[in-house]
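Enquirer: Predicted coordinates and the sequence they were generated for:
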Amino acid sequence: MTLYFRYLLILFKSQMQYRTSFWLLSFGQFFIPFSVFAGLYFLFDRFGQIKGWSFYEVALSFGVIHMAFAISECFARGFDAFSSLVAAGDFDRLLVRPRSTVVQVLGSKFEFTRIGRLGQSLIVLVWAVTSLPVEWTVWKAFTLLLMVASGVFIFTGIFMLAATLCFWTIQGLEVANIFTDGGREMAQYPLNIYQKWVSRFFTFVIPFGCVNYLPLLYLLDKTEGGSPVGYMLAPLAGIAFIVPCLLVWHIGVRHYRSTGS
């Protein structure tokens, strides 16, 4: 982790060499999810609710998933841009260094301009929390933090799986965006508004439902007599999602055959 934070500091200093560009890009990132949220607002302004969910309840889900995506895109950007390391043969240098390839790839690229997207998501989240008629407790606040952390691990795991494919395809595959950008757009709504096969896939295969739906039922007191502990701890499944992703990554590393140059 000492090495990781050194990477972090070096790349932060390099990006701050062009501060005007940094702040303009951050400002632009602030407005990217803003247009999506505006569409969400007008949707509820027209129809009132979606399958029993109010605007502020969905806004809470929106804030959580977009915040998780912004954090993951900032700190796990190295996996998202991994194909360039493989195509240029730079991954070979990482293999001969006496440190984990995961740490080195994570430290190869950071997108600090995502602070703009993170700020916008935080504003939406605080607005939703303060507007909902929910009696907040320490456990509910802990669950909310766990939801964000769970989303970060899921998006990071998806970035890692997409990067692993580059060991065989060299270039990154756009199909991975179905589960990153597409997953973000889908998970900003509670999963029960979709068909059952969609909600099941994104609960038991890619556990976005453990980020925005099951714990959301606990926060809003909608568990309908079920044990609240299971709903509260559901985000742990999202955190555990990183484990098989790490295993697949190490399998990919073992099958890497270098550039031959």
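Expert: Now that the structure is in, tell me what you want to look at. It should be emphasised that the depicted structure is a prediction, and the values quoted were computed from it without experimental measurement.
Enquirer: Could you use CA atoms for every contact and neighbour count after this?
Expert: Will do.
Enquirer: Grab the most central residue of the protein for me.
Expert: Phe69 (3.1 Å; Cα atoms, centre = their mean).
Enquirer: quick one: which helix or strand includes that one?
Expert: helix 55-75 (DSSP states H and E).
Enquirer: So which elements touch that helix?
Expert: Counting contacts by 3 or more Cα pairs under 8 Å, 6 or more residues apart in numbering; DSSP states H and E, helix 55-75 packs against helix 19-47, helix 115-131, helix 138-169, helix 181-187, helix 209-212.
Enquirer: tell me the angle of the third one relative to helix 55-75?
Expert: Interaxial angle, helix 138-169 versus helix 55-75 (axes from the mean of the first three to the mean of the last three Cα atoms, to 10 degrees): 50 degrees.
Enquirer: Buried ones in helix 138-169, by neighbour count?
Expert: By neighbour count with 16 or more other Cα atoms under 10 Å, helix 138-169 contains the buried residues 140, 143-144, 146-167.
Enquirer: Do I have it right that Gln15 meets Phe22?
Expert: Yes. Gln15 sits in contact with Phe22 when judged by Cα atoms under 8 Å, with a separation of 6.8 Å.
Enquirer: Compare the helices and strands packed on helix 55-75 and give me the one nearest Phe75.
Expert: Evaluated over the helices and strands packed on helix 55-75, closeness to Phe75 peaks at helix 138-169, with 8.6 Å, by Cα to Cα.
Enquirer: circling back: in the helix or strand just after the helix holding Phe69, what's buried?
Expert: Using DSSP H and E, the next helix or strand after helix 55-75 towards the C-terminus is helix 77-80. By neighbour count on 16+ other Cα under 10 Å, the buried set for helix 77-80 is 77-80.
Enquirer: Kindly provide the distance from the residue nearest to Phe82 when sequence neighbours are not counted to Val105.
Expert: Nearest non-adjacent residue to Phe82, counting by Cα to Cα, 6 or more residues apart in numbering: Ala163, 5.7 Å away. As judged by Cα to Cα, to the nearest Å, Ala163 and Val105 stand 10 Å apart.
Enquirer: Need the overlap of contacts for the two.
Expert: The contact sets of Ala163 and Val105 overlap at 79, 82 (Cα atoms under 8 Å, 6 or more residues apart in numbering).
Enquirer: this is the comparison structure:
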Amino acid sequence: MTDPELTGRTALVTGGAQGLGRKFAEHLATAGATVVVADVQDDKGKEVAERVGGHFVHLDVTDDASWEAGVAQAVAETGGLDVLVNNAGIEIAGLFLDLDPDVVRRIFDVNVVGTSLGIKHAFRAMGPGGPAGQGGVIINIASVAATIAFPALSAYSASKSAVDRITRIAAMESGKLGLGVRVNCIYPGLVPNEMGAGLANEMTTLGLFPSPEEAVAGVVALTPSGRLATEDEIADAVVFLASDRARFVNGIGLPVDGGMGM
């Protein structure tokens, strides 16, 4: 059954072809939104868009021109843009002893530059005089890694800490300029999906834990709730921040991490 909470609104989800992005698209559609799945993975992205009854746009979040074209296509096909979920991101673990500057630049290009460009083009589309022009909501996906010191995640943690700062500054700019766009971020805890499993394997390969299972157990041991997060729990927070229930929630980072980052 569809919840009418977001009926009449259009939501664009970057990195929507898989993982959390796919789950966000599903929950937003269930809440009544018209969903635009944006990704560089065309086949997977189109499958998700078809599943949720939405649209697909090819989008490389690191490329300014790709953002301009993708947002224009989304607005043209749906008639507006009310919600942007800046979800696309990458995680690559590595020790300081072996730091590769090219890897660090790649992480920041996707996670920080990509998020910043999303804010830029959402502001232009949603603000007064833009092709959507009714204001809206931006939800940036940070990470619990922005709030804790976990080994081998220096570049990823730094990039997600930057997402937190970007969020707060964007919220302030939107208010000062009268754009009518709320900007918040979410700190998801570790989720047992493809990215979460990849992180556990990386921790083992780097010699920080004897096995992926013990790496996961190490995360759980740091979490008061005593378990990993689920994709549905993170997606519920996205729907909440996109909705009118959060109409006076602005410029914050919402932990959905079972208390891990407290």
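Expert: Now that the structure is in, tell me what you want to look at. Note that the structure is a prediction, hence the values are computed from the model and not measured.
Enquirer: Give me the TM-score for these two chains.
Expert: Overlay of the two chains. TM-score (TM-score structural alignment, normalised by the length of structure 1): 0.29; 127 aligned residues with a Cα RMSD of 6.0 Å.
Enquirer: Do I have it right that the residue nearest to Phe82 of structure 1 meets Leu85?
Expert: No. Taking contacts as Cα under 8 Å, Ala163 of structure 1 lies outside contact range of Leu85: 10.1 Å.
Enquirer: Go ahead and measure how far the helix holding Phe69 of structure 1 is from the middle of the chain.
Expert: Taking the mean of its C-alpha atoms, helix 55-75 of structure 1 sits 8 Å from the chain's own mean (Cα atoms, centre = their mean, to the nearest Å).
Enquirer: tilt between it and helix 19-47?
Expert: Relative orientation of helix 55-75 of structure 1 and helix 19-47, computed by the same axes, to 10 degrees: 150 degrees.
Enquirer: Could you check the angle helix 55-75 of structure 1 makes with helix 115-131?
Expert: 150 degrees.
Enquirer: Out of the helices and strands packed on helix 55-75 of structure 1, which gets nearest to Gly238 of structure 1?
Expert: Closest to Gly238 of structure 1 of these is helix 138-169 (Cα to Cα; 4.8 Å).
Enquirer: Now do that closest one: which elements does it pack against?
Expert: Counting contacts by 3+ Cα pairs under 8 Å, 6+ apart, helix 138-169 of structure 1 packs against helix 55-75, helix 77-80, helix 82-87, helix 209-212, helix 214-219, helix 235-240, helix 242-254.
Enquirer: Against Pro33 of structure 1, how distant is Ser26 of structure 1?
Expert: Relative to Pro33 of structure 1, and taking Cα to Cα, Ser26 of structure 1 is found at 12 Å.
Enquirer: For these two, list the residues in contact with both.
Expert: Arg117.
Enquirer: after the longest helix seen in structure 2 comes which helix or strand?
Expert: Of all the segments of type helix in structure 2, defined by DSSP state H, the longest one is helix 154-177. Helices and strands here follow DSSP H and E; after helix 154-177 of structure 2, the next one along the chain is strand 181-188.
Enquirer: Just the buried positions in that following strand, please.
Expert: Neighbour-count burial for strand 181-188 of structure 2, counted by 16+ other Cα under 10 Å, picks out 181-188.
Enquirer: Including distance to Asp42 of structure 2, could these go into TSV?
Expert: Formatted as TSV, the buried residues of strand 181-188 of structure 2 follow (distance: Cα to Cα, whole Å):
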residue	distance to Asp42 of structure 2
Val181	29
Arg182	29
Val183	28
Asn184	28
Cys185	26
Ile186	26
Tyr187	27
Pro188	26
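Enquirer: Present the buried residues of helix 77-80 of structure 1 as a markdown table; the columns should include distance to Phe44 of structure 1.
Expert: Formatted as a markdown table, the buried residues of helix 77-80 of structure 1 follow (distance: Cα to Cα, whole Å):
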| residue | distance to Phe44 of structure 1 |
| --- | --- |
| Arg77 | 33 |
| Gly78 | 37 |
| Phe79 | 36 |
| Asp80 | 33 |
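Enquirer: Out of these, flag the one nearest to Val248 of structure 1.
Expert: Nearest to Val248 of structure 1 among the buried residues of helix 77-80 of structure 1: Phe79, at 13.4 Å, using Cα to Cα.
Enquirer: how about the strands of structure 2, start to end?
Expert: In structure 2, strands defined by DSSP state E lie at 10-14, 34-39, 55-58, 83-86, 136-141, 181-188, 253-256, listed in chain order.
Enquirer: Select, out of the helices and strands packed on helix 138-169 of structure 1, the one closest to Leu118 of structure 1.
Expert: That would be helix 55-75 among those, by Cα to Cα, at 5.3 Å.
Enquirer: list the buried ones in the closest one?
Expert: Within helix 55-75 of structure 1, the residues scored as buried using 16+ other Cα under 10 Å are 55-75.
Enquirer: Isn't Ala237 of structure 1 up against Cys210?
Expert: Yes. Taking Cα under 8 Å as the definition, Ala237 of structure 1 is a contact partner of Cys210 at 6.6 Å.
Enquirer: okay, and the common contacts of these two?
Expert: Jointly contacting Ala237 of structure 1 and Cys210 under the rule Cα under 8 Å, 6+ apart are Ser150.
Enquirer: what about the residue nearest to Ile186 of structure 2 when sequence neighbours are not counted, distance to Val85 of structure 2?
Expert: In this structure, Ile186 of structure 2 finds its nearest non-sequential neighbour in Leu254, 4.6 Å apart by Cα to Cα, 6+ apart. As judged by Cα to Cα, Leu254 of structure 2 and Val85 of structure 2 stand 14 Å apart.
Enquirer: For those two, indicate the residue with more neighbours.
Expert: Val85 (27 against 19; other Cα atoms under 10 Å).
Enquirer: Gly136 is in contact with that one, correct?
Expert: No. Val85 of structure 2 is not in contact with Gly136 according to Cα under 8 Å; the separation is 11.2 Å.
Enquirer: about what we covered before: want to throw the strands of structure 2 into TSV with distance to Arg168 of structure 2?
Expert: Formatted as TSV, the strands of structure 2 follow (distance: least, Cα to Cα, whole Å):
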stretch	distance to Arg168 of structure 2
strand 10-14	20
strand 34-39	24
strand 55-58	28
strand 83-86	14
strand 136-141	10
strand 181-188	7
strand 253-256	8
